[in-house]
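A.B. asks: what would the 3D arrangement of this be:
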Amino acid sequence: NIRDYLREEQRTVFKVIRSSPEKLQVDVSYRRVTQKERAEKMAEWNRKMKVARMISILAERTGVGQQLIEEGLVKPAKDRHIDLYELFEDIASGDEPPDWVALPPNVRSELIELCRKEIKKTVAVSKSYIKLFAGRAGVELIREAVREAMKAAGESEKLSITVVGPPRYLLRTEAETPERAEEVKRRAIEALSRVVSEKGGTVEVLEEK
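C.D. replies: Below is the predicted model:
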């Protein structure tokens, strides 16, 4: 059932397998996208949306048109192959906007303030919906497996396993990079599988985000 993997209005990543412009049809695959590819593409999308929102806020607060910001910031960055989100991160860390940012002084000042307020230390999140079947061992086996899985997270990382509705659970990890968040999640799922399989249980990954 596709609803075991996707929810209505959920944003996710697919790989295009083939397309037919004549039929206005595109065939895509969810399974052929790796966890790393999905995490990277979603992170890229979220950064773009963040930049667009900040530019809108900047225009609103300073009373200038978005065309001025487009010509003084967005286009020069694109011409120099500079990622605006990375530029905003640098400004948030204390750097001044570079000289090629051709914005009026009041807009530059507001941009600095906005970056330092809106751009926080990056935290990557990875989530999976899973099904845990304990067999005859019952709920105590689930608890034992969860305790073992929690060891996958490092000191500065977060891992949670919450009940959605038995046997369905949400496994969520937070780490400094998407790759590390995926690694913590993978190790947690392996730990769950190892513990429950020893006593006849199973783990099924339903959806990865």
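
A.B. asks: hey, let's count contacts and neighbours off CA atoms from now on
C.D. replies: Fine.

A.B. asks: show me where this protein has helices.
C.D. replies: 35-62, 66-69, 75-79, 84-92, 105-118, 139-149, 178-197 (DSSP state H).

A.B. asks: any idea how far Val203 is from Leu84?
C.D. replies: 41 Å (C-alpha to C-alpha, to the nearest Å).

A.B. asks: no, scratch that, I was asking about Lys131
C.D. replies: 40 Å.

A.B. asks: next one: Phe133
C.D. replies: Distance from Phe133 to Leu84, by C-alpha to C-alpha: 46 Å.

A.B. asks: of these two, which one has the most company?
C.D. replies: Phe133 (22 against 17; other C-alpha atoms under 10 Å).

A.B. asks: let's see this one next to it:
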Amino acid sequence: MSSQASQALMPEVGDLVVATVTRVEDYGAYVKLDEYSGIEGLVHISEISTTWVRNIREHARQGQKLVLKVLRVSSQRNQIDLSLRRVTGREKSEKMLEWKKERKAEAILKSAADKLKKTEEDAEDIRKILLDKFGGLYSPLEEALDEGPEVLVKGGLSSEWAQAIAEVTKTKIRLERSKVRGTVSVTCHKPGGVEIIKQALMSAKKIRKPRGSEVKIYSIGSPKYRIEVEAPSFEAAEKTLSLAVEEVLGTIKKAGGEGRKLG
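C.D. replies: As a prediction, this is how the structure comes out:
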């Protein structure tokens, strides 16, 4: 379920939700949906576990956070039936991580509002803009951390808010970075070949690359060289590495040398 969906009155069938157990009975556990203003739902004992449940309290306890799947929604009766047993381990991990990130983003917005001496209503307006333009709160903060507050301005925020949010984000979020490597063989037997090879390798650092990306070149024994790329995401790192390798091989061949990718 996206953060935009969380703004709806009720979740949809099939959504994954984070909920807090409020009461446990012999027939099931009552929960409040954290992302839906505390709307109440029920996890029937038959939806607690894939195995026989001898004591429901061994699987759910008051105050516990659970990731649940929505089975049925009745807006007329304001009733939501949920399942614990139908949530896979991977779904649970991914949903909890998403939920924690969104909570961190909420805290960052509050800190930015305090920094600017803005009201809760002002912060709520900013929250709505981010949800509308980016589909969530955490992802635009990551983008601002990587590309600067201009990303938020383009999304509809004022420069004042964008700058404050970017400054607070720097102290609260550390970008996860990906690193990839590739190896090339480069030779040139023309006069000045050593310098030609050097220039070809250095051309990899001059390519256009995503902000926050870095290209490094290492010799691992002539004529082999390693190109290492570190970037904000695996996709960006892979793309940058591909462009860097192409640039090196193209440059050396234009200069009369030879080059090929080894891995």
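
A.B. asks: just give the TM-score of the two.
C.D. replies: Between these two chains, after superposing, the TM-score reads 0.48 (TM-score structural alignment, normalised by the length of structure 1); 121 aligned residues with a C-alpha RMSD of 2.8 Å.

A.B. asks: may I see the helices of structure 1 organised as CSV, with distance to Lys158 of structure 1 added?
C.D. replies: Output for those, formatted as CSV (distance: least, C-alpha to C-alpha, whole Å):
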stretch, distance to Lys158 of structure 1
helix 35-62, 17
helix 66-69, 38
helix 75-79, 35
helix 84-92, 23
helix 105-118, 22
helix 139-149, 12
helix 178-197, 9
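
A.B. asks: most tightly packed of those helices?
C.D. replies: Of all the helices of structure 1, helix 178-197 has the most neighbours on average by mean count of other C-alpha atoms under 10 Å, namely a mean of 21.

A.B. asks: who does that helix touch, helix- and strand-wise?
C.D. replies: When contacts are defined as 3 or more C-alpha pairs under 8 Å, 6 or more residues apart in numbering; DSSP states H and E, helix 178-197 of structure 1 packs onto helix 35-62, strand 124-133, helix 139-149, strand 168-175, strand 202-208.

A.B. asks: tell me the angle the fourth one makes with strand 202-208.
C.D. replies: Between strand 168-175 of structure 1 and strand 202-208, the angle comes out at 60 degrees (axes from the mean of the first three to the mean of the last three C-alpha atoms, to 10 degrees).

A.B. asks: list the helices and strands strand 168-175 of structure 1 packs on?
C.D. replies: Strand 168-175 of structure 1 packs on strand 124-133, strand 158-165, helix 178-197, going by 3+ C-alpha pairs under 8 Å, 6+ apart.

A.B. asks: closest to Leu114 of structure 1 out of these?
C.D. replies: strand 124-133 (21.6 Å; C-alpha to C-alpha).

A.B. asks: quick check: Arg194 of structure 1 vs Arg187 of structure 1, distance?
C.D. replies: Relative to Arg187 of structure 1, and taking C-alpha to C-alpha, Arg194 of structure 1 is found at 10 Å.

A.B. asks: among the helices of structure 1, which is nearest Ser126 of structure 1?
C.D. replies: Nearest to Ser126 of structure 1, of the helices of structure 1 and by C-alpha to C-alpha, is helix 178-197 at 5.7 Å.

A.B. asks: between strand 158-165 and that closest one, find me the angle.
C.D. replies: Using the same axes, to 10 degrees: helix 178-197 of structure 1 against strand 158-165 is 50 degrees.

A.B. asks: which residues does helix 178-197 of structure 1 contact?
C.D. replies: With contact meaning C-alpha atoms under 8 Å, 6 or more residues apart in numbering, helix 178-197 of structure 1 is reached by 35-36, 39-40, 124-127, 133-134, 141-142, 144-146, 148-153, 159, 171-175, 202-203.

A.B. asks: let's see it at 7 Å
C.D. replies: With contact meaning C-alpha atoms under 7 Å, 6 or more residues apart in numbering, helix 178-197 of structure 1 is reached by 36, 39-40, 124-126, 134, 141, 145-146, 148-150, 152-153, 173-175, 202-203.

A.B. asks: ranges for the helices of the stretch 151-263 of structure 2?
C.D. replies: Secondary structure of the stretch 151-263 of structure 2 (DSSP state H, counting those that start in this stretch): helices at 159-172, 193-202, 234-254.

A.B. asks: in the longest one, what counts as buried?
C.D. replies: By that I understand helix 234-254 of structure 2. Neighbour-count burial for helix 234-254 of structure 2 flags 234, 236-238, 240-242, 244-245, 247-253 (criterion: 16 or more other C-alpha atoms under 10 Å).

A.B. asks: now swap in the shortest one and tell me
C.D. replies: Neighbour-count burial for helix 193-202 of structure 2, counted by 16+ other C-alpha under 10 Å, picks out 193, 196-197, 200-202.

A.B. asks: go on, the first one?
C.D. replies: The neighbour-count check on helix 159-172 of structure 2 (16+ other C-alpha under 10 Å) flags 161-170 as buried.

A.B. asks: in JSON lines: those, plus distance to Leu33 of structure 2.
C.D. replies: What follows is these, written out as JSON lines (distance: C-alpha to C-alpha, whole Å):
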{"residue": "Trp161", "distance to Leu33 of structure 2": "30"}
{"residue": "Ala162", "distance to Leu33 of structure 2": "31"}
{"residue": "Gln163", "distance to Leu33 of structure 2": "33"}
{"residue": "Ala164", "distance to Leu33 of structure 2": "31"}
{"residue": "Ile165", "distance to Leu33 of structure 2": "28"}
{"residue": "Ala166", "distance to Leu33 of structure 2": "30"}
{"residue": "Glu167", "distance to Leu33 of structure 2": "32"}
{"residue": "Val168", "distance to Leu33 of structure 2": "28"}
{"residue": "Thr169", "distance to Leu33 of structure 2": "27"}
{"residue": "Lys170", "distance to Leu33 of structure 2": "30"}
